[in-house]
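Visitor: following is a predicted model, sequence given first.
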Amino acid sequence: MPDVQVVVAHRARATLRVGDVFLKVDPDRAGIDAEVAAMAAVAVPTPRVLWRRHPVLAIERVPGAALGTFGQPSPVGPASWVAAGAAVRSVHRTPLPGRAATAPVDGLARRLEEACAWFLAHDVVPADVVRRNRELALVALRPRTTCFTHGDLQPDHVFVEHDVVTGVIDWSGAGAGDPLLDLAVLTLGHPEHLDHVVDGYGGDVDRDVVRAWWAFRCLTAVPWLAEHGFGPPGDYPETAVLLAAAG
């Protein structure tokens, strides 16, 4: 009989693994609905839905290995990252329910200011590190047209085998968004593969905006992780990225 493994667990949701089945426990019905709808809509491989009974969604394991884990070297080569870039382009071509619109930045700006205030109140990094990364992050908050995005495209959500994408998982954040944020989240912990991802993605990608999203992502992620019990914020790889960007 297979063991029950806790993949991730915090106050918002939990994911368990039993053999080749993953059980996602999420009290937010809208999030589960969005995840199932997104997996049905995109033209990339996704986990097969086995059953759902609120608040649990059961999905099948996808084959292959993850592109990487934030804070650790990637176990796959450049060709797999190129393939991931092409898969992201396919996701972004998924039609939105309505016409694409220019996304407001007010809410994002508030999140950024609240995160910076949290850093200063908790003395996680020096104030000049917060200031420098805030300046970088503001570059991402420009008017832009939204498209269908994954919403949380971490490298351990993309699986590959023989340089082919075999599955993209965790679609609860899917919906209208900035395509460059998907590229930023994918490459945040592996900047050496940004060019490979862009090669696969194609088109004109503003790398400065991608780097700006790196700063925004780290600034806003650290308070959330700390408040959800992920350990001392000084130990997070996101904090290391902030320090390096301000160096």
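Guide: Good, I have the coordinates.
Visitor: only C-alpha atoms from now on, for both contacts and neighbour counts.
Guide: Noted.
Visitor: break down the protein into its helices, ranges please.
Guide: For the chain, the helices defined by DSSP state H cover 29-41, 78-92, 106-122, 127-138, 179-187, 194-201, 207-227, 237-245.
Visitor: most packed of the ones you listed?
Guide: helix 179-187 (a mean of 24; mean count of other CA atoms under 10 Å).
Visitor: rewinding a little: please produce TSV containing the helices of the chain, extended by distance to residue 173.
Guide: Output for the helices of the chain, formatted as TSV (distance: least, CA to CA, whole Å):
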stretch	distance to residue 173
helix 29-41	7
helix 78-92	13
helix 106-122	15
helix 127-138	21
helix 179-187	11
helix 194-201	21
helix 207-227	15
helix 237-245	20
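Visitor: and those helices: which comes nearest residue 163?
Guide: Closest to residue 163 of these, according to CA to CA: helix 78-92, at 4.3 Å.
Visitor: and that closest one, what does it pack onto?
Guide: Applying 3 or more CA pairs under 8 Å, 6 or more residues apart in numbering; DSSP states H and E, we find helix 78-92 packed against strand 147-149, strand 164-168, helix 179-187, helix 194-201.
Visitor: one step back: show me the one of the helices of the chain that comes nearest residue 6.
Guide: Of all these, helix 207-227 sits nearest to residue 6, with 17.4 Å by CA to CA.
Visitor: comparison target below:
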Amino acid sequence: MADVAEIEVVVAHNERATLRVGDVFLKIDTDQKRTDVEVEAMAMAPIPTPEVLWRKAPVLALAALPGTALGRLGEPSTASPAAWAAAGAAIRMLHDAPLPPWPGQRLEEIASRLDGECEWLITNGVLPTELVTHNRRVAEAALRPWTPAFTHGDLQIAHVFADGDEITGVIDWSEAGQGDALYDLATLTLGHEDHLDDVVAGYGSDVDLEVIRAWWSLRSLLVVRWLVEHGFDPSSPGCEVDVLRSRL
């Protein structure tokens, strides 16, 4: 039997796991509908995405992208301003592309989830009431009608890869669908506000900075419980709780 490279656990929780074996990523997902979305979205996206090597439920095998991620939440990014601007330009290409045939979350669903998460955070003493209520007010600016765009849906900084100043690809498309373009921009710059101007410069016009900042608060409020319940720490320096505190 041929030797294989060391297995690296990239991420793992009770819904999904991603392993790296050499230049191959193995994504294991309990919900094959998410994998269906990922494969179809990558085929439709007008920007670089990982090559699908094979699929045998519940595993999806993808080729590694060249380059490195723009950064990590909670850590300073070493990527150049030009790379951040290139990310903005790539996102604009995605948002200008034809819509995928499946819908995204409705505004009413997001507002209902936000109310429920805020109540849980306060009732269980996870975050101070003042912090939650203030960010809930900030988040209101994001809860407005938007023109649907082809959105990635989970465009974390770690999901965008660059080689020098060039974007080499975007990974993790399982949340892609029709959504608010500014949500993608907010997700990319969450915890990296110092690079927002670079991203907007590459993206172009039609950017409401108040709405992006509102999405920072809204996304952070929505994910704290999930992160805690899946073994992650949203209170780590520079992460979601710090993002909420920065809004005060």
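Guide: Structure's in. What do you need? All values derive from a computational prediction rather than experimental measurement.
Visitor: TM-score of the superposition?
Guide: With the length set by TM-score structural alignment, normalised by the length of the first structure, the two chains reach a TM-score of 0.95; 244 aligned residues with a CA RMSD of 1.7 Å.
Visitor: hang on, the earlier thing: mind checking which of the helices and strands packed on helix 78-92 of the first structure is nearest residue 120 of the first structure?
Guide: Nearest of those (CA to CA): helix 179-187, 24.1 Å.
Visitor: the closest one vs the second structure, average distance?
Guide: Compared with the second structure after fitting, helix 179-187 of the first structure deviates on average by 0.2 Å (mean CA distance after the TM-score superposition for the first structure).
Visitor: now that helix: which residue numbers in the second structure?
Guide: Using TM-score structural alignment, the residues of the second structure aligned to helix 179-187 of the first structure are 181-189.
Visitor: what's in contact with that stretch?
Guide: Residues outside stretch 181-189 of the second structure that contact it (CA atoms under 8 Å, 6 or more residues apart in numbering): 88, 91, 95, 148-157, 195-196, 199, 207-208, 211-213, 215-216, 219.
Visitor: now do 6 Å
Guide: 149, 155-157, 212, 215-216 (CA atoms under 6 Å, 6 or more residues apart in numbering).
Visitor: let's have the helices and strands packed on helix 78-92 of the first structure in JSON lines, adding distance to residue 51 of the first structure.
Guide: Converted to JSON lines, these look like this (distance: least, CA to CA, whole Å):
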{"stretch": "strand 147-149", "distance to residue 51 of the first structure": "24"}
{"stretch": "strand 164-168", "distance to residue 51 of the first structure": "18"}
{"stretch": "helix 179-187", "distance to residue 51 of the first structure": "28"}
{"stretch": "helix 194-201", "distance to residue 51 of the first structure": "33"}
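Visitor: out of these, which gets nearest to residue 78 of the first structure?
Guide: Proximity to residue 78 of the first structure (CA to CA) singles out helix 194-201 among these, at 6.1 Å.
Visitor: superposed on the second structure, where does that closest one end up, distance-wise?
Guide: Compared with the second structure after fitting, helix 194-201 of the first structure has a mean deviation of 0.5 Å; criterion: mean CA distance after the TM-score superposition for the first structure.
Visitor: that helix: how far from the chain's middle?
Guide: Counting by CA atoms, centre = their mean, to the nearest Å, helix 194-201 of the first structure is centred 16 Å from the centre of its parent chain.
Visitor: next one: stretch 31-48 of the first structure
Guide: That offset, for stretch 31-48 of the first structure, works out to 15 Å (CA atoms, centre = their mean).
Visitor: now it: which residue numbers in the second structure?
Guide: Going by TM-score structural alignment: stretch 31-48 of the first structure matches residues 34-51.
Visitor: now which residue in the first structure aligns to residue 15 of the second structure?
Guide: Using TM-score structural alignment, residue 15 of the second structure lines up with residue 12 in the first structure.
Visitor: coming back round to it: and the helices and strands packed on helix 78-92 of the first structure: which comes nearest residue 140 of the first structure?
Guide: Residue 140 of the first structure sits nearest to helix 179-187 of all these, at 8.6 Å, using CA to CA.
Visitor: specify the angle between that closest one and helix 78-92 in degrees.
Guide: Here the directions of helix 179-187 of the first structure and helix 78-92 differ by 150 degrees (axes from the mean of the first three to the mean of the last three CA atoms, to 10 degrees).
Visitor: do you know how far the residue lying closest to residue 87 of the first structure once chain neighbours are set aside is from residue 226 of the first structure?
Guide: Counting by CA to CA, 6 or more residues apart in numbering, the nearest residue to residue 87 of the first structure once its immediate chain neighbours are dropped is residue 44, at 6.5 Å. Counting by CA to CA, to the nearest Å, the separation of residue 44 of the first structure from residue 226 of the first structure is 33 Å.
Visitor: check the burial of the equivalent of residue 66 of the second structure over in the first structure by counting its neighbours.
Guide: Here residue 66 of the second structure is matched to residue 63 in the first structure, going by TM-score structural alignment. Residue 63 of the first structure has 14 neighbouring residues, counting by other CA atoms under 10 Å.
Visitor: what sits against the closest residue to residue 63 of the first structure other than its chain neighbours?
Guide: With sequence-adjacent residues excluded and distances taken as CA to CA, 6+ apart, residue 63 of the first structure is closest to residue 166, at 6.2 Å. By CA under 6 Å, 6+ apart, residue 166 of the first structure lies in contact with 45, 159-160.
Visitor: among the residues you listed, which one is most surrounded by other residues?
Guide: Highest neighbour count within the contacts of residue 166 of the first structure: residue 159, with 24 neighbours (other CA under 10 Å).
Visitor: on that earlier part again, so for residue 74 of the first structure, which of the helices and strands packed on helix 78-92 of the first structure sits nearest?
Guide: Per CA to CA, nearest to residue 74 of the first structure of these: helix 179-187, 10.6 Å.
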